[in-house]
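1. sequence-free structure coming up:
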């Protein structure tokens, strides 16, 4: 009877294939008949990993969010898996739920929403499910989740995407502390930037940003960074840090703005002209050169990302006059690198001009 029972077990497994798979407790198991008619279990575990859980990129560029999957032990032949990517905006966007980015099964794939036509899987090697986004748009930052589904099993990892950029203070041409939240938001956007988040302002403070005027942030608070405590900036008794007025009335309260730019999609340059120009002439000169007068955010991006250094005051699109300094030197402003500002002089005065050309 024992030999007959062994024979029946052998024939059953032979009819199902030498290796019969099943799923239990988060693992795949292969039931293998040994030479003595018995069975032993060999479990195969799906692992999903990312070599870079935090990715920094620049708006307008492309980025790859790493995601790889493998099996332990390694399989001798590939399995059919489904790859899904999800995106969840930062809390500043309203704490929205996860949204579909794309799904892929074999060579078939589908992208969704604003990601349609901008995303693909890299697939540079077996198990590579990395997401490529090209180009990056202003609202793409947030939490991305890569999910690998194999039969009844699924595993996932999370990659956070943030923009590498520069924070700069901005105030109205009418004067200080004259913008409500909505006006500050619009002012930043007009300068090819966005209201900064607290995390971005804090990182800028850690890099040395010191500004004694409170400005709107994207979360509706008014804050300012202080590296050197002084009486005019909250007093000398307070430690350095980011000072906050907390949430403010977005319609009634008035502050400056802290803007954040992460765009290097074009070239900013100082126009070499035979004479200095008033504001109207400056705009026309840039147009005649095939470009347009540069915005404040574009000048800051050129200073930070490509090391633009020019010791010549020039008009910008908002009517301000500024110049970027990477290497401080005599007659070029203060001892620290930065974008120097002369504020908003009368537009009939003569200055140079900074122009901007889009790269195709």
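-> That came through, no problem. Only a predicted model underlies this, so the values are computations on that prediction, with no experimental measurement involved.
2. use CA for all of it now, contacts and neighbours both
-> Will do.
3. Would you enumerate the residues in contact with the closest residue to residue 262 other than its chain neighbours?
-> Distance criterion CA to CA, 6 or more residues apart in numbering; nearest residue to residue 262, sequence neighbours excluded, is residue 165 at 4.3 Å. Residues near residue 165 by CA atoms under 8 Å, 6 or more residues apart in numbering: 58, 260-263, 301, 304.
4. Just send those back as CSV, with distance to residue 358 and neighbour count too.
-> CSV is the format used below for the contacts of residue 165 (distance: CA to CA, whole Å; neighbours: other CA atoms under 10 Å):
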residue, distance to residue 358, neighbour count
58, 16, 21
260, 20, 28
261, 16, 28
262, 15, 26
263, 11, 26
301, 14, 26
304, 18, 21
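5. Export those residues to JSON lines and append columns for secondary structure.
-> Output for these, formatted as JSON lines (DSSP: H, G, I helix; E, B strand; the rest coil):
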{"residue": "58", "secondary structure": "coil"}
{"residue": "260", "secondary structure": "strand"}
{"residue": "261", "secondary structure": "strand"}
{"residue": "262", "secondary structure": "coil"}
{"residue": "263", "secondary structure": "strand"}
{"residue": "301", "secondary structure": "helix"}
{"residue": "304", "secondary structure": "helix"}
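6. What residues sit buried inside stretch 52-59?
-> Neighbour counts over stretch 52-59 (16 or more other CA atoms under 10 Å) mark 53, 55, 57-59 as buried.
7. contacts for it?
-> 63, 65-66, 135-138, 158-165, 262-264.
8. Now, the residues you listed that are in strands?
-> 63, 65, 158-163 (DSSP state E).
9. out of those, which is most surrounded?
-> Counting neighbours by other CA atoms under 10 Å, residue 65 leads the ones in strands among the contacts of stretch 52-59 with 25 neighbours.
10. In contact with that residue: list those residues for me.
-> 52, 55, 130-132, 159, 161.
11. quick check, nearest of those residues to residue 151?
-> Nearest to residue 151 among the contacts of residue 65 is residue 130, at 20.5 Å by CA to CA.
12. Pretty sure the closest one sits against residue 63.
-> No - Residue 130 is beyond contact range of residue 63, at 10.1 Å (criterion: CA atoms under 8 Å).
13. got the residue ranges for the helices in the stretch 1-150 of the chain?
-> Ranges of helices in the stretch 1-150 of the chain, per DSSP state H, counting those that start in this stretch, are 2-16.
14. ok, now which ones touch the closest residue to residue 147 other than its chain neighbours?
-> Computed as CA to CA, 6+ apart, the closest residue to residue 147 that is not its neighbour in sequence is residue 156, at 4.2 Å. Residue 156 makes contact with 48-49, 145-148, according to CA under 8 Å, 6+ apart.
15. next, the one to line up against it:
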């Protein structure tokens, strides 16, 4: 078999859909990290979906997975009870919902979808900023209340 034939076969078995996005959110808010795929229509029984959080260059934590017809959402103690797939992940929307964001949720997330020898993935950076409220006084009365969200997102 020629090198060109091998290259062609390899490119047919791996379809790569890679997107990189950055989200900025305030602590205690909710966020949905997008991950869309076209692999759910192939072989339903062999569909695997995995969300990973890169803690460092060498350490990854599994956040939520779907494998063998079952969702595993209690893999990461820090996010237990706060993560879920949104919508219909089997039909193409494997987006991750995280509720009540914490500073420890910040980092680089990877969504990997595999089915019948084909792969798709998305990379997302999540930044979580603290919740701060500034009070401006005029005499003894509060003149204005500004949340960190107003200040931070007006400069981004």
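-> Okay, I see it. As the structure is a prediction and not an experimental result, all values here were calculated from the model.
16. quick one: TM-score?
-> Their TM-score after superposition, calculated using TM-score structural alignment, normalised by the length of the second structure, is reported as 0.69; 135 aligned residues with a CA RMSD of 3.3 Å.
17. related to what we said a few turns ago, show me the buried residues of stretch 52-59 of the first structure that map onto strands.
-> Mapping these onto strands (DSSP E) picks out 55, 57.
18. In the first structure, what residue corresponds to residue 50 of the second structure?
-> Under the alignment (TM-score structural alignment), residue 50 of the second structure pairs with residue 84 in the first structure.
19. so how many other residues sit close to its match?
-> The number of residues packed around residue 84 of the first structure, counting by other CA under 10 Å, is 22.
20. isn't it right next to residue 106, touching?
-> No - assessed by CA under 8 Å, residue 84 of the first structure is found out of contact with residue 106, at 11.9 Å.
21. ok, back up a step: let's have the contacts of residue 165 of the first structure in JSON lines, adding distance to residue 203 of the first structure.
-> Below are the contacts of residue 165 of the first structure laid out as JSON lines (distance: CA to CA, whole Å):
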{"residue": "58", "distance to residue 203 of the first structure": "16"}
{"residue": "260", "distance to residue 203 of the first structure": "12"}
{"residue": "261", "distance to residue 203 of the first structure": "14"}
{"residue": "262", "distance to residue 203 of the first structure": "14"}
{"residue": "263", "distance to residue 203 of the first structure": "18"}
{"residue": "301", "distance to residue 203 of the first structure": "16"}
{"residue": "304", "distance to residue 203 of the first structure": "14"}
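22. out of the residues you listed, who's nearest residue 279 of the first structure?
-> Distance to residue 279 of the first structure across these (CA to CA) is lowest for residue 301, with 22.0 Å.
23. which residues touch stretch 70-88 of the second structure?
-> Contacts to stretch 70-88 of the second structure, defined as CA under 8 Å, 6+ apart, come from residues 32, 61-66, 93-100, 104-105.
24. Now list the buried members of the residues you listed.
-> Among these, the ones that count as buried (16+ other CA under 10 Å) are 62-66, 93-99, 105.
25. Going along the chain, name the strands of the stretch 251-360 of the first structure.
-> 256-261, 266-270, 292-293, 314-315, 321-325, 338-341, 352-358 (DSSP state E, counting those that start in this stretch).
26. Now stretch 21-36 of the first structure: buried residues?
-> Neighbour-count burial for stretch 21-36 of the first structure flags 21, 28-33 (criterion: 16+ other CA under 10 Å).
27. May I ask which two of those residues are separated the most?
-> Of all pairs in the buried residues of stretch 21-36 of the first structure, the most separated under CA to CA is 28 and 33 at 16.4 Å.
28. Please report how far the spatially most central residue of the second structure lies from residue 94 of the second structure.
-> In the second structure, the residue lying closest to the centroid (CA atoms, centre = their mean) is residue 33, at 4.0 Å. From residue 33 of the second structure across to residue 94 of the second structure, the span is 9 Å (CA to CA, to the nearest Å).
29. just to revisit the earlier point, among the buried ones among the contacts of stretch 70-88 of the second structure, name the ones in strands.
-> Per DSSP E, the subset of those in strands is 62-66, 96-98.
30. how about those, which pair is most distant?
-> Pairwise distances across those peak at 16.3 Å for 66 and 98 (criterion: CA to CA).
31. dump the residue contacts of residue 82 of the first structure.
-> Shown in contact with residue 82 of the first structure (CA under 8 Å, 6+ apart): 103-106, 148-150.
32. export those to TSV and tack on distance to residue 224 of the first structure?
-> Below are the contacts of residue 82 of the first structure laid out as TSV (distance: CA to CA, whole Å):
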residue	distance to residue 224 of the first structure
103	42
104	45
105	49
106	51
148	43
149	46
150	50
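33. per the alignment, residue 38 of the second structure corresponds to what in the first structure?
-> Taking TM-score structural alignment, the alignment pairs residue 38 of the second structure with residue 70 from the first structure.
34. show me the contacts for its match.
-> Contacts of residue 70 of the first structure (CA under 8 Å, 6+ apart): 46-48, 127.
35. From those, pick the one nearest residue 340 of the first structure.
-> The closest of the contacts of residue 70 of the first structure, once distances to residue 340 of the first structure are taken by CA to CA, is residue 48, at 48.0 Å.
36. Skipping its backbone neighbours, what lies nearest the closest one in space?
-> In space, and not counting its chain neighbours, residue 48 of the first structure is closest to residue 69: 4.3 Å by CA to CA, 6+ apart.
37. which residue sits farthest out from the middle of the second structure?
-> residue 139 (46.1 Å).
38. residues contacting that one?
-> No contacts exist for residue 139 of the second structure under CA under 8 Å, 6+ apart.
39. Also residue 152 of the first structure?
-> residue 23.
40. Translate it into the numbering of the second structure.
-> By TM-score structural alignment, residue 152 of the first structure lines up with residue 117.
41. What distance do you get for residue 26 of the second structure to residue 34 of the second structure?
-> In terms of CA to CA, residue 26 of the second structure sits 18 Å off from residue 34 of the second structure.
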